[in-house]
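Engineer: just coords:
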């Protein structure tokens, strides 16, 4: 019996006979026993006397969390005291409730933290010392409790020090691309967790676990349904179902949003038009929205995809995006609801570089959107590629609320078979300088309002969650869910900080485990870029399923083919977006356009995104472009192999069930990295007519074989609308 099968059998046997076997279901909230006796005693003392100032549904959530933490870490249940303050050790309450216990400086500090912020630290009152967690409202206290518990899990808690924090972005949202039939577009972890058929009568316990996980990392909004929307979600029957979820999530500080299909007035309203300026259409949306708030008083609002990839929108009626968005925003405004309008718009009927289309649509409309409208912009202008330059809209729009849209699910990054930690990619985008509105402005500063001065801020992430037992298919997909929440809370956190935090919460304190896994995670994204799309190549994956390489894809819509993007020929490779090509660079600030227009000055990681260059073009290494492409592909494969060998070095220190799970997937990742390298290099060699560099492992296989592969059962394929 070979090693992987043997280990799998061992894992299966342990799962059967050990109900506490680790399978990833508890995510980063697996409150493992505390081994340090002094730390255990300290926590035991605090939990033996927990005092709440007042009653609130969120306080019940906190009680339950403390019970789970006490049971897991100490095998004990907390003692809650409600009458005698002197019997308490841990105080939980709002700033107002605890004002008689606080000094003026602390009150002022907490007040500055806003609705979701918290303060925690030591207090002295009438000669007794307490530890307190305080917020301006109950959800702030909840966030403080989760932060405190994480500090205990990661062995960083110090009872004598103060700590305060608050989110830099107001709306921190998961976008579920879940369909009403429970399929998930670009979902690689099973079916949708929303069982619409059984709602509202049956409440899956998983909904509460989902809410706990999100609240623990600061996510406070969720769009339940696919942006390729189904109007039925806005019917009364589905409002009743959505209400159940909204009621469950409310104590965790999470608001529910729904996707609105622009043609809903015709599909469920019986109207002959969906023209946003038609009085009957306006009345339909007002009535429908009022009905929604009658079921969900704190309904967050609508998320809309319009006039892109076949979705209906205002263009059908000669109206622009502002007119379409404002009509819906006006229906939401009396309820203080938010309209989120996606900027992902492009059409093959427009003879224009797809990179330019969203900017061309929205920049002229700057300042024409209502105050309760947010334009949700993907991190790059094409479509969640392994690496993209930041979207030019982040530097072009001055008077409109802009939000960020990242993709947590790995549509173009190996789906659920590859370990690719996405925080470094997001960090790269967030720290990019836009040079507008100020020379030091960054993308993070635009979306958190510090540079843009916008008051309504948003970071959204396309969910990677499904019904798989471990939620995300790949165990390390959990790290991307976690990282998104942490970066939405604070877009200035580093990838290294986030990786360390997740590893400690997931695998414990062992230094060898921490350093090894951290290295694997932090090198994984660059490795994937290297073996998939190095030096600015993009959109060269398989058609429809987006699984694996497909640089030869052609036919049909040009902007859905690979040839449209890499433009390889005997002269060279790459997309010319300078003034001699599509001029997409002109949409960026002049400082960026001037530097990136020069192939010798542009960061080489973006070289072929903006330039079509000859195969013998010399890079800074002194090597030719062809040789560097080959070297990058080969380096990606070698890094993937190193990731697997590094993981295998931890076999004796990680529980068998999680070790085997990741080890098998890393073996697949190595195979897929080799597949990408071989297929792409053999294909591009048909144009370059050059030999592969001697220092690389020579690509194997037959190009025709790679081109013949098909994947009709690949998960997450978009349904036919």
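Structural biologist: Cool, got the structure. Just so we're clear, the structure is a prediction, and the values are computed from it rather than from any experiment.
Engineer: please count neighbours and contacts with C-alpha atoms only from this point.
Structural biologist: Fine.
Engineer: mind listing the helices for the stretch 151-300 of the chain?
Structural biologist: 206-216, 236-249, 264-267, 279-295 (DSSP state H, counting those that start in this stretch).
Engineer: quick one: contacts of the helix or strand where residue 429 lies?
Structural biologist: Under the criterion of DSSP states H and E, residue 429 resides in helix 423-430. Applying CA atoms under 8 Å, 6 or more residues apart in numbering, the contact partners of helix 423-430 are 379, 387, 389-390, 406, 442-444, 480, 483-484, 491-492, 494-495, 498, 522, 525.
Engineer: before we go on, here's another structure to hold up against the first:
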């Protein structure tokens, strides 16, 4: 290559890199140039003298990540005589001179230690496995990205949850159910031959936040993925992910023995069926020895399951658990079940179906429970199952993709929602029996623990559609690693890694992120309202929908608005769903006066003129909350407009335009919902709440047949 061509090629690489950063592809791993000269000089000296011990594929991944970071930070090469040194190695392999000063006995297989020795001249990353070293390396880079002093570090971290998993609702045709960032990143047609660079970058991003598993396919499963042709494709992805500590999982369609195995039944107690699943597990593990296991959605929303044969969820889950147990595999069995044939409150049905089987599931079964008893709403009380199954490992399921929160059009910082759920007290074992303690195995003591997040990732150049959707992916990973982290801490961290360390940016934007979730609750479902989104696509308001084939698919089922009032009575005078919670909660929430107002209409049907704590009527408060949500989005937009100097032009403009959309749609929500509910309340809008711009019939006439994420198989 001649000199001219070399210059052209270099410019091409530089422009490509800059374009990638501009569009957000690098996520929180955008190792920006360090301009603080004194800090840069000190930190770069460690990178000039690195002792990386080992030769595994994970060690190679660490070496590559350090090189990427070194180039991004623009560290210069110091002379070989520099005194500072960075040592990375498992504890068994550390040099004798430093080995005795560090203990890793309590760190398990994934925990790491970063410690400065010899007055800061030697920095050591260690642990008990190469994967621990990878996590520690990302931990160190996170410190550097935030410009923290690394010469006096003394960090010791281990994950509090064992299985930290992304659930992809991706179909084999590359559509993504409830996906708002384009198509699936898994190019099944070209696998296993074509390995796209995105696969490796996906693994890097997940490893950097401690995610160690990925379910590649939709919970509305396709049995084709269990055939040899597709197992070969999954094997190729597993090979890419393995150096980054990420296991692959697949969804198992319960009827697969009939659809791909020529059996006439999928009865879990049938000998041939059990043998089919054992053989299938053996086949998969022969190709993918570290395969994680299966995620199963059964007897829910039309999906086949053990109930089809008069069998229980225990029968189905334990059959699959038996098949993967010899390979140390697990079964994640979803508790998201409700039936059109069950007239009971939908919020009660999962509890009723699963709690009687507490303690009867196999040891390698995790029951995967959504954070709330309905379906990933902007706000729900925690699922009562978390306080009622002490003898069964329960796995939290959060939704990172914003199915009910404005898709990728709206800025909503979901770690605030996640934290709210995790710190709720279940009273399962007395006071301070938080949801976090249930799922991390503290209450009761157990080893198999898990947290799942429904991914918001697609083929969008920035992975998530909305630039701030990345914060929800990031925040999920951080909370899966440590469910006691605070959302505010995560927000600050992500902002500093992704955009800027300038406090004039970080502080106002942290406040914006923390307030954003409450804003969406206010302009969509305030005071405990829930599931009043438009039908099918769940985009925009639809509180008037009452014509769907199943009652629990209709928003009117949930808000029960009439001339007398609004809300769902879940006390003893109604569905009695409240009795599924521990006594302290049941007693507190039984009265509207002592129920937290954020859950008021979740548990109570109240008159429109019911006087609330501020002395104003329920109707007035409802209307003011809708207006508050609109005002909060206005404030978000105003704040963002002041941040232009801290972000690149492309991302600034994209977020600005999306916030304009969000403001427009917040007003739509306010106007449509208040127009509809006002016909029942027959009360005037309070001062400060404008009259709707259009008639109720106009709002009811709006249709969105091609809204993204639509699927006939709802989740």
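Structural biologist: Right, received. Where do you want to start? A quick note: this is a predicted structure, and the numbers were derived from the prediction, not measured.
Engineer: just give the TM-score of the two.
Structural biologist: TM-score for the superposed pair, counting by TM-score structural alignment, normalised by the length of structure 2: 0.96. Supporting figures: 700 aligned residues with a CA RMSD of 1.8 Å.
Engineer: among the helices of the stretch 151-300 of structure 1, which is nearest residue 675 of structure 1?
Structural biologist: In terms of CA to CA, the element of the helices of the stretch 151-300 of structure 1 nearest to residue 675 of structure 1 is helix 206-216, at 35.6 Å.
Engineer: right, and the helices of the stretch 151-300 of structure 1 - which one's nearest residue 581 of structure 1?
Structural biologist: Taking the helices of the stretch 151-300 of structure 1 one by one with CA to CA, helix 264-267 is closest: 40.2 Å.
Engineer: next, the mean deviation of the closest one compared to structure 2.
Structural biologist: In the superposition with structure 2, the average deviation recorded for helix 264-267 of structure 1 is 0.3 Å (mean CA distance after the TM-score superposition for structure 1).
Engineer: residues in structure 2 aligned with that helix?
Structural biologist: Taking TM-score structural alignment as the measure, structure 2 aligns residues 256-259 with helix 264-267 of structure 1.
Engineer: what does residue 363 of structure 1 correspond to in structure 2?
Structural biologist: When structure 2 is aligned by TM-score structural alignment, residue 363 of structure 1 is paired with residue 355.
Engineer: residue 644 of structure 1 now?
Structural biologist: That one, residue 644 of structure 1, aligns with residue 637 by TM-score structural alignment.
Engineer: I figured that match hits residue 653, correct?
Structural biologist: No: at 11.6 Å, residue 637 of structure 2 does not count as touching residue 653 under the criterion of CA atoms under 8 Å.
Engineer: the two - which one has more neighbours?
Structural biologist: Using other CA atoms under 10 Å as the criterion, residue 637 of structure 2 and residue 653 rank with residue 637 on top: 20 against 14.
Engineer: how about that one, what does it touch?
Structural biologist: 656, 659-660 are the contacts of residue 637 of structure 2 under CA under 8 Å, 6+ apart.
Engineer: what range does the helix of greatest length in structure 2 cover in structure 1?
Structural biologist: Ranked by residue count under DSSP state H, the longest helix found in structure 2 is helix 649-681. For helix 649-681 of structure 2, the aligned range in structure 1 is residues 656-688, judged by TM-score structural alignment.
Engineer: now do the buried residues in that stretch.
Structural biologist: Buried residues in stretch 656-688 of structure 1, counting neighbours by 16 or more other CA atoms under 10 Å, are found at 656-663, 665-667, 669-670, 672-685, 688.
Engineer: against structure 2, what's the mean shift for it, could you check?
Structural biologist: With mean CA distance after the TM-score superposition for structure 1, stretch 656-688 of structure 1 averages 0.3 Å from its match.
Engineer: residue 157 of structure 2: neighbour count?
Structural biologist: 19.
Engineer: what's the spacing between it and residue 191 of structure 2?
Structural biologist: Counting by CA to CA, to the nearest Å, the gap from residue 157 of structure 2 to residue 191 of structure 2 is 36 Å.
Engineer: same check, this time on residue 47 of structure 2
Structural biologist: Between residue 47 of structure 2 and residue 191 of structure 2 the distance is 37 Å, computed by CA to CA.
Engineer: neighbour count for those two, which is higher?
Structural biologist: Here residue 47 of structure 2 and residue 191 are compared on neighbour count by other CA under 10 Å; more neighbours surround residue 47, at 21 against 18.
Engineer: so what's the more buried one closest to, chain neighbours aside?
Structural biologist: In space, residue 47 of structure 2 comes closest to residue 86 once its chain neighbours are excluded; the distance is 6.8 Å by CA to CA, 6 or more residues apart in numbering.
Engineer: which residues touch that neighbour?
Structural biologist: 46-47, 49-51, 122-125.
Engineer: can you get me a residue count around the counterpart of residue 533 of structure 2 in structure 1?
Structural biologist: When structure 1 is aligned by TM-score structural alignment, residue 533 of structure 2 is paired with residue 541. Residue 541 of structure 1: 24 surrounding residues under other CA under 10 Å.
Engineer: wait, residue 541 of structure 1 touches residue 560, no?
Structural biologist: No: using CA under 8 Å, residue 541 of structure 1 makes no contact with residue 560, being 10.1 Å away.
Engineer: can you give me the buried ones in the match of helix 264-267 of structure 1?
Structural biologist: So, applying 16+ other CA under 10 Å, buried residues of stretch 256-259 of structure 2: 256-257, 259.
Engineer: nearest to residue 609 of structure 2, of these?
Structural biologist: The closest of those, once distances to residue 609 of structure 2 are taken by CA to CA, is residue 256, at 54.7 Å.
Engineer: find the nearest non-adjacent residue to the closest one, please.
Structural biologist: Residue 256 of structure 2 sits nearest to residue 223 (CA to CA, 6+ apart), 5.1 Å away.
Engineer: and the helices of the stretch 151-300 of structure 1: which comes nearest residue 516 of structure 1?
Structural biologist: helix 206-216 (25.3 Å).
Engineer: how close does that closest one sit to structure 2?
Structural biologist: Mean deviation for helix 206-216 of structure 1: 0.4 Å (mean CA distance after the TM-score superposition for structure 1).
Engineer: show me what that helix is packed against.
Structural biologist: Here helix 206-216 of structure 1 touches helix 138-153, helix 236-249, going by 3 or more CA pairs under 8 Å, 6 or more residues apart in numbering; DSSP states H and E.
Engineer: the first one maps to which residues in structure 2?
Structural biologist: The one in question is helix 138-153 of structure 1. Counting by TM-score structural alignment, helix 138-153 of structure 1 corresponds to 130-145 in structure 2.
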